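Visitor: what follows is a protein structure lacking sequence information:
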């Protein structure tokens, strides 16, 4: 989970208790799934007394549990994310289009948005194929090593892209992963020019994916549509010749629907 700096100066008239509560929730992560009161206080920079009050409040609300003096998040925390996703409404437009793209391609179709340094899957349409990309809605992948991420990164404002390239840890996930900022910038320039991205075994050996941009009424890319396949089963040439045209058509269809609605681009999860 991304951290929140409780000691950072607040702007405007923010509610300090809410800020501190979110700081505590954000302190839990894969590396720190269960923590004592002292550990939470140290991780957040809060006093033990303040951390204790917040943890007890979160426990009372059902967002935290305590076992053997160690606190951990409960599944109820997911309701915060579901509230965001379920308040959005593009799923009604995107779902049938994605299902059609997936059906014609015979591969899983995923939509994702950017939450630097990752992409977050917000919608998914599967096929009957036994072996599919195991990325569920809400799952995260590093933006620099995914086709979806590169489509989204390529449309970032220049200043924001510069900050990302200057600070991001471009982890070498495979021997093929682009790990140098200059090389990634060149690839993003190519993606921006051609209007789609192909990533070949950079995220995982044996995995090949292609992504296309979904644009809102303002023309900006706010989501990426992706098809993922096995590199041993489908060649890069076949991805380009057979999968890419349908993917581009699907992304354009969703984008056109958004332009007709003239509303902010958003995504809804399937019921």
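Guide: That came through, no problem. The structure displayed is predicted, hence computed values, not measured ones. Residues are numbered from 1 along each chain as shown.

Visitor: contacts, neighbours, all on C-alpha from now
Guide: Will do.

Visitor: in this protein, which spans are helices?
Guide: 16-27, 37-44, 48-61, 78-86, 91-105, 147-153, 158-167, 181-194, 236-238, 244-261 (DSSP state H).

Visitor: dump these into JSON lines; add distance to residue 210 and mean neighbour count as well.
Guide: Output for these, formatted as JSON lines (distance: least, Cα to Cα, whole Å; neighbours: other Cα atoms under 10 Å):
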{"stretch": "helix 16-27", "distance to residue 210": "32", "mean neighbour count": "18"}
{"stretch": "helix 37-44", "distance to residue 210": "39", "mean neighbour count": "18"}
{"stretch": "helix 48-61", "distance to residue 210": "42", "mean neighbour count": "16"}
{"stretch": "helix 78-86", "distance to residue 210": "24", "mean neighbour count": "13"}
{"stretch": "helix 91-105", "distance to residue 210": "12", "mean neighbour count": "20"}
{"stretch": "helix 147-153", "distance to residue 210": "6", "mean neighbour count": "30"}
{"stretch": "helix 158-167", "distance to residue 210": "21", "mean neighbour count": "12"}
{"stretch": "helix 181-194", "distance to residue 210": "11", "mean neighbour count": "16"}
{"stretch": "helix 236-238", "distance to residue 210": "10", "mean neighbour count": "13"}
{"stretch": "helix 244-261", "distance to residue 210": "7", "mean neighbour count": "19"}
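
Visitor: go through those helices and name the closest to residue 206.
Guide: Distance to residue 206, taken as Cα to Cα, is lowest for helix 236-238 among the helices of the chain, at 11.7 Å.

Visitor: ok, back up a step: mind checking which of the helices of the chain is nearest residue 112?
Guide: Using Cα to Cα, those put helix 147-153 closest to residue 112, at 6.8 Å.

Visitor: list of residues touching that closest one?
Guide: The contact list for helix 147-153 (Cα atoms under 8 Å, 6 or more residues apart in numbering) reads 112-114, 118-119, 142-144, 161, 188, 191-192, 195-199, 209-213, 221-226.

Visitor: and the residues you listed, which are buried?
Guide: 112-114, 118-119, 142-144, 188, 191-192, 196-199, 209-213, 221-226 (16 or more other Cα atoms under 10 Å).

Visitor: residue contacts, residue 214?
Guide: Applying Cα under 8 Å, 6+ apart, we find residue 214 in contact with 221-225, 251-252, 254-255.

Visitor: for stretch 170-188, measure first residue to last.
Guide: Using Cα to Cα, to the nearest Å, one end of stretch 170-188 lies 14 Å from the other.

Visitor: can you list contacts of stretch 62-79?
Guide: For stretch 62-79, the external contacting residues (Cα under 8 Å, 6+ apart) are 25, 28, 33-37, 55, 58-59.

Visitor: put this beside the first:
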């Protein structure tokens, strides 16, 4: 089963503006690729990974180099993330070190559950970015990688969990501006039904989404809090046929334990 990353967005309708800068987006895409190459990547490797022409990659790297966002410290002409990125990373709170700390937690979740696990952080009132994932060992599972994806679909458990954090007036305003896309016959596209689903999340303290983002895909998510504030979300995703009541109960306990390790 392949998970369709249909929540990925280029321009978020919840953050209106006069337009988007395509070069800036591509520059950040390169930074994401470099983050996956801790020992550096050549221009050729970045061209292959990004599907961008060499001239575009070279131009973007030159601009990022001028800003200190990338560097080429060795003699092998490989590019790495630069000091500006390091400073910005260290300045992020309360998320500093979250991705590094979450890797061990995700590996334990996947070991315990035997399914794909992931962690996401809020990027807006109704958008989240998956910062890491650990793939499950089974042949049938979530095939498309989600790490690095920004998700805005209300059919995503991550987005619904964020909506559940909002005051009622803000929630109504956000829902009224969202495009409720029907990904499957079971996707909730009625604002009133979505509001009820969000109320269930508030009452239960976690989110369950089944066959809404993609047919045959189910997921369970749990919030990570620091000082009462939601700073991240843990989740497991798997084929619906394996999403039994027994697995849900076990997954909820494992995710709750992982959230405690990452949070307060």
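Guide: Received, thanks. As the structure is a computational prediction, the values presented were derived from the model and not from experiment.

Visitor: so after superposing, what's the score?
Guide: TM-score of the superposed chains, computed with TM-score structural alignment, normalised by the length of the second structure, equals 0.64; 201 aligned residues with a Cα RMSD of 3.4 Å.

Visitor: what helix or strand is residue 55 of the second structure on?
Guide: Using DSSP states H and E, residue 55 of the second structure sits in helix 54-66.

Visitor: tell me the counterpart of residue 208 of the first structure in the second structure.
Guide: Aligned counterpart of residue 208 of the first structure in the second structure: residue 218 (TM-score structural alignment).

Visitor: do the same with residue 132 of the first structure
Guide: Mapped onto the second structure by TM-score structural alignment, residue 132 of the first structure lines up with residue 141.

Visitor: right, and that match touches residue 236 too?
Guide: No - in this structure residue 141 of the second structure lies outside contact range of residue 236 using Cα atoms under 8 Å: 11.0 Å.

Visitor: so between these two, which is more surrounded?
Guide: Remark: of residue 141 of the second structure and residue 236, residue 236 carries more neighbours, 29 against 21, as counted by other Cα atoms under 10 Å.

Visitor: now which residue in the first structure aligns to the more buried one?
Guide: Residue 236 of the second structure maps onto residue 227 in the first structure, by TM-score structural alignment.

Visitor: hang on, its match packs against residue 247?
Guide: Yes - assessed by Cα under 8 Å, residue 227 of the first structure is found in contact with residue 247 at 7.4 Å.

Visitor: what do the two both touch?
Guide: Residues touching both residue 227 of the first structure and residue 247 by Cα under 8 Å, 6+ apart: residue 211.

Visitor: rewinding a little: distance check, the match of residue 132 of the first structure against residue 158 of the second structure.
Guide: Using Cα to Cα, residue 141 of the second structure is found at 19 Å from residue 158 of the second structure.

Visitor: kindly report the same for residue 234 of the second structure.
Guide: To residue 158 of the second structure, residue 234 of the second structure is 9 Å away according to Cα to Cα.

Visitor: what touches both of these two?
Guide: Common contacts of residue 234 of the second structure and residue 158 (Cα under 8 Å, 6+ apart): 120, 221.

Visitor: sec struct for residue 80 of the second structure, please.
Guide: strand (DSSP: H, G, I helix; E, B strand; the rest coil).

Visitor: that one contacts residue 61, correct?
Guide: No - the pair residue 80 of the second structure and residue 61 fails to qualify as a contact (Cα under 8 Å) at a distance of 10.2 Å.

Visitor: intersection of neighbour lists for those two?
Guide: Here residue 80 of the second structure and residue 61 have residue 70 as joint contacts, going by Cα under 8 Å, 6+ apart.

Visitor: the nearest residue to residue 59 of the first structure once chain neighbours are set aside: neighbouring residues, count only.
Guide: Once flanking residues are discounted, residue 59 of the first structure sits nearest to residue 65: 5.5 Å by Cα to Cα, 6 or more residues apart in numbering. Neighbour count of residue 65 of the first structure, defined by other Cα under 10 Å: 18.

Visitor: what does residue 244 of the second structure give?
Guide: Residue 244 of the second structure has 10 neighbours, counted by other Cα under 10 Å.

Visitor: ok, residue 240 of the second structure next?
Guide: Using other Cα under 10 Å as the criterion, the residues surrounding residue 240 of the second structure number 17.

Visitor: that one contacts residue 210, correct?
Guide: Yes - with contact defined as Cα under 8 Å, residue 240 of the second structure counts as touching residue 210 (6.8 Å).

Visitor: okay, and the common contacts of the two?
Guide: 216-218.

Visitor: between those, which is closest to residue 194 of the second structure?
Guide: When those are compared against residue 194 of the second structure (criterion: Cα to Cα), the nearest one is residue 218, at 17.1 Å.

Visitor: nearest residue to that closest one in space, please, no chain neighbours.
Guide: Here the residue nearest residue 218 of the second structure, using Cα to Cα, 6+ apart, is residue 210, at 4.3 Å.

Visitor: related to what we said a few turns ago, and the match of residue 132 of the first structure, how close does it get to residue 232 of the second structure?
Guide: For residue 141 of the second structure, the distance to residue 232 of the second structure - Cα to Cα - is 23 Å.

Visitor: now swap in residue 28 of the second structure and tell me
Guide: 21 Å.

Visitor: next: residue 259 of the second structure.
Guide: 9 Å.

Visitor: overlap in contacts, these two.
Guide: Here residue 259 of the second structure and residue 232 share the contacting residues 223-225, scored by Cα under 8 Å, 6+ apart.

Visitor: okay, these in a markdown table with distance to residue 190 of the second structure next?
Guide: Output for those, formatted as a markdown table (distance: Cα to Cα, whole Å):
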| residue | distance to residue 190 of the second structure |
| --- | --- |
| 223 | 25 |
| 224 | 28 |
| 225 | 29 |
